[in-house]
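Would you be able to build a 3D model of this:
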Amino acid sequence: MTKRIKVQIFEDGTVQAEVAGVKGKKCTNYIKILEDILAAETVDSDYTKEYYETEKVILDEVDHQELKVGE
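Next up is the predicted model:
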């Protein structure tokens, strides 16, 4: 899933944002970026189900060959 932030700005100046495609606590980093850009402060927040999920990281094993000095 693509990482994205949905931002709504209402007539009274209220900003509502929702982060999607980011699992775990990393989503809160995106809200911090918005706060910095808008010079704003979060006054209320709710977590999506993705906040409580764990991001899966797949590592490929690479074959390593030893190189002996003097060969």
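
going forward, measure contacts and count neighbours with C-alpha atoms only.
Will do.

For the chain, just list every one of the helices.
Taking DSSP state H, the helices of the chain run over residues 27-38.

Mind jotting down where the strands sit in it?
For the chain, applying DSSP state E gives strands covering 4-9, 15-20.

Save the ones you listed as TSV, and put in distance to K32 too.
Formatted as TSV, those follow (distance: least, C-alpha to C-alpha, whole Å):
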stretch	distance to K32
strand 4-9	12
strand 15-20	11
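
got a markdown table for the ones you listed, with distance to L67 and mean neighbour count too?
Below are these laid out as a markdown table (distance: least, C-alpha to C-alpha, whole Å; neighbours: other C-alpha atoms under 10 Å):
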| stretch | distance to L67 | mean neighbour count |
| --- | --- | --- |
| strand 4-9 | 45 | 12 |
| strand 15-20 | 46 | 16 |
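
To compare against the first, here's the next sequence to fold:
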Amino acid sequence: MSKKQIRVQIFADGQISAEVIGVKGKACMDYIELLEQLLDADAIDSTYTSEYYETEQTVLQHRHINTIKNN
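The predicted structure is shown next:
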């Protein structure tokens, strides 16, 4: 599993650029939404990286436990 990061650049004119790294698929938009809330700002332009078009692989582990009752 890759490390999830938000790379933020703040420019002299007050513009902010943010890049979500290590998040695949549309889930990256959740990070941008959080950043918008924290900064009380709105995204005005988006460019999607190749990670946006990938799917996150999730590994599910299933454990089955048998309980046996003695009569």
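
picking up where we left off before, E71 of the first structure: which of the strands of the first structure is closest?
Of all the strands of the first structure, strand 4-9 sits nearest to E71 of the first structure, with 52.1 Å by C-alpha to C-alpha.

what's next to that closest one, contact-wise?
V15, Q16, A17, E18, V19, A20, G21, Y30 (C-alpha atoms under 8 Å, 6 or more residues apart in numbering).

let's see 7 Å
Residues outside strand 4-9 of the first structure that contact it (C-alpha atoms under 7 Å, 6 or more residues apart in numbering): V15, Q16, A17, E18, V19, A20, G21.

re earlier: for V57 of the first structure, find the nearest of the strands of the first structure.
Closest of those to V57 of the first structure is strand 15-20, at 17.8 Å (criterion: C-alpha to C-alpha).

after superposition, how close is the closest one to the second structure?
Once fitted to the second structure, strand 15-20 of the first structure is off its aligned match by 0.1 Å on average (mean C-alpha distance after the TM-score superposition for the first structure).

Which elements pack onto that strand?
The helices and strands touching strand 15-20 of the first structure, judged by 3 or more C-alpha pairs under 7 Å, 6 or more residues apart in numbering; DSSP states H and E, are strand 4-9.

what angle separates the strand it packs on from helix 27-38?
40 degrees (axes from the mean of the first three to the mean of the last three C-alpha atoms, to 10 degrees).
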